[in-house]
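Undergrad: predicted model follows, preceded by the sequence.
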Amino acid sequence: MKGFALDPRLENDSVSIMVTGLCDLRLSRDARWPWLILVPRRAGITEIFELTPLDQVLLAFETELVAKALKEITGATKINVGALGNIVRQLHVHIIARFEGDANWPGPVWGFGRAEPYEDGKRDEFIAKLREALSS
């Protein structure tokens, strides 16, 4: 973790929920979709293949755990997982719950409309449910 610093855009657009073995698990501030972001706490990494083999396994494991918990607590139609990095180069994995009829179903979430902030109570309730699902 030496030298790790979170990209300012990720810092601004999301809130940390918890630190896992490898990643900072974050919640997007856009309430239109239950949208989580895993950021491996490694300096200078932009691609999955740049991680050590062990870190690649940890990232896959943590992605699966978070995706499963997100599906469990939301009942989503589909869980989208992606690591694009075209704008924010720091390696991060998006895990997004999608529902038929959501704000841009079945299109992508990126670049669609304007972000809508969470109400504090709803955000805190969602985070508590997620933490509980991840701890079981």
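TA: Sure, I can see it.
Undergrad: drop to CA atoms for contacts and neighbour counts, all remaining ones
TA: OK.
Undergrad: off-centre distance for stretch 25-38?
TA: In terms of Cα atoms, centre = their mean, to the nearest Å, the centre of stretch 25-38 is found 6 Å from the chain centre.
Undergrad: so for this protein, the centremost residue is which one?
TA: residue 37 (1.6 Å; Cα atoms, centre = their mean).
Undergrad: looks to me like it is in a strand.
TA: Yes - according to DSSP: H, G, I helix; E, B strand; the rest coil, residue 37 belongs to a strand.
Undergrad: return the distance of it relative to residue 101.
TA: Counting by Cα to Cα, to the nearest Å, the gap from residue 37 to residue 101 is 23 Å.
Undergrad: the residue nearest to the centre of the chain touches residue 94, doesn't it?
TA: Yes - contact criterion Cα atoms under 8 Å: residue 37 and residue 94 qualify, at 4.6 Å.
Undergrad: list residues touching both of the two?
TA: Contact criterion Cα atoms under 8 Å, 6 or more residues apart in numbering; no residue bridges residue 37 and residue 94 by contacting each.
Undergrad: pasting the second one now:
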Amino acid sequence: MYRIHPQLVNDGIWVGDFSLSTLLLINDAQYPWFVLVPRREDVSEVFQLDEDDRQQLLNESCWLAEALKDAFSAHKINIAALGNMVPQLHVHHIVRYRDDPAWPAPVWGKLPAVPYTEDELKDCIKRLQQVLTANLVYAERFR
């Protein structure tokens, strides 16, 4: 049975679902930081997905990255599937700015997370909803 790794559940806020992946928002208001988690059991690497799922993950990643660039006027979108701490396949999509608190270094471990306030969370998701209008079914709380 497919389940999202407890660390991702702890760190993330469920935003919605693409046809393959669940979309989470990492609860750190310092960066718009989203994670795609393919709903497949026992997969830790992209190459373990079948060919159709690999293509779908790439499509979802591109849809998300383009939406984030537009919604947040990003200078750069960092996309990574590290899995060093969480073995379940998941792909980070992090909006970066030249003046963000970690620039130009990676965001991991740079600063303690700053949780979203309810207003910040609503604003973040609203910005995404304005540009990501197809392919993602938003969680009930964001409809």
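TA: Done, it's in. All figures in this text were calculated on a predicted structure; none of them were measured in a lab.
Undergrad: what's the TM-score here?
TA: Once superposed, the chains reach a TM-score of 0.96 (TM-score structural alignment, normalised by the length of the first structure), with 134 aligned residues with a Cα RMSD of 0.8 Å.
Undergrad: which residues in the first structure form helices?
TA: According to DSSP state H, the first structure carries its helices in the segments 8-13, 53-74, 120-135.
Undergrad: next, the mean deviation of the second one compared to the second structure.
TA: So that's helix 53-74 of the first structure. Compared with the second structure after fitting, helix 53-74 of the first structure deviates on average by 0.3 Å (mean Cα distance after the TM-score superposition for the first structure).
Undergrad: what does that helix contact?
TA: 20-23, 34, 38, 40, 48-49, 76, 78-79, 81, 93, 95, 97, 129-130, 133-134.
Undergrad: residues touching the residue nearest to the centre of the first structure, list them.
TA: Contacts of residue 37 of the first structure (Cα under 8 Å, 6+ apart): 25-28, 92-95.
Undergrad: just the buried ones from those residues?
TA: 25-28, 92-95 (16 or more other Cα atoms under 10 Å).
Undergrad: out of the residues you listed, which sit inside strands?
TA: Using DSSP state E, 25-28, 93-95 are the members of these that sit in strands.
Undergrad: is it possible to get TSV of those residues that adds distance to residue 125 of the first structure?
TA: As requested, those are arranged in TSV below (distance: Cα to Cα, whole Å):
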residue	distance to residue 125 of the first structure
25	16
26	15
27	12
28	14
93	23
94	20
95	18
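Undergrad: tell me the one of those residues nearest residue 121 of the first structure?
TA: Of all those, residue 27 has the smallest distance to residue 121 of the first structure: 14.2 Å, by Cα to Cα.
Undergrad: what's the nearest residue to residue 93 of the second structure if we skip its chain neighbours?
TA: residue 79 (4.6 Å; Cα to Cα, 6 or more residues apart in numbering).
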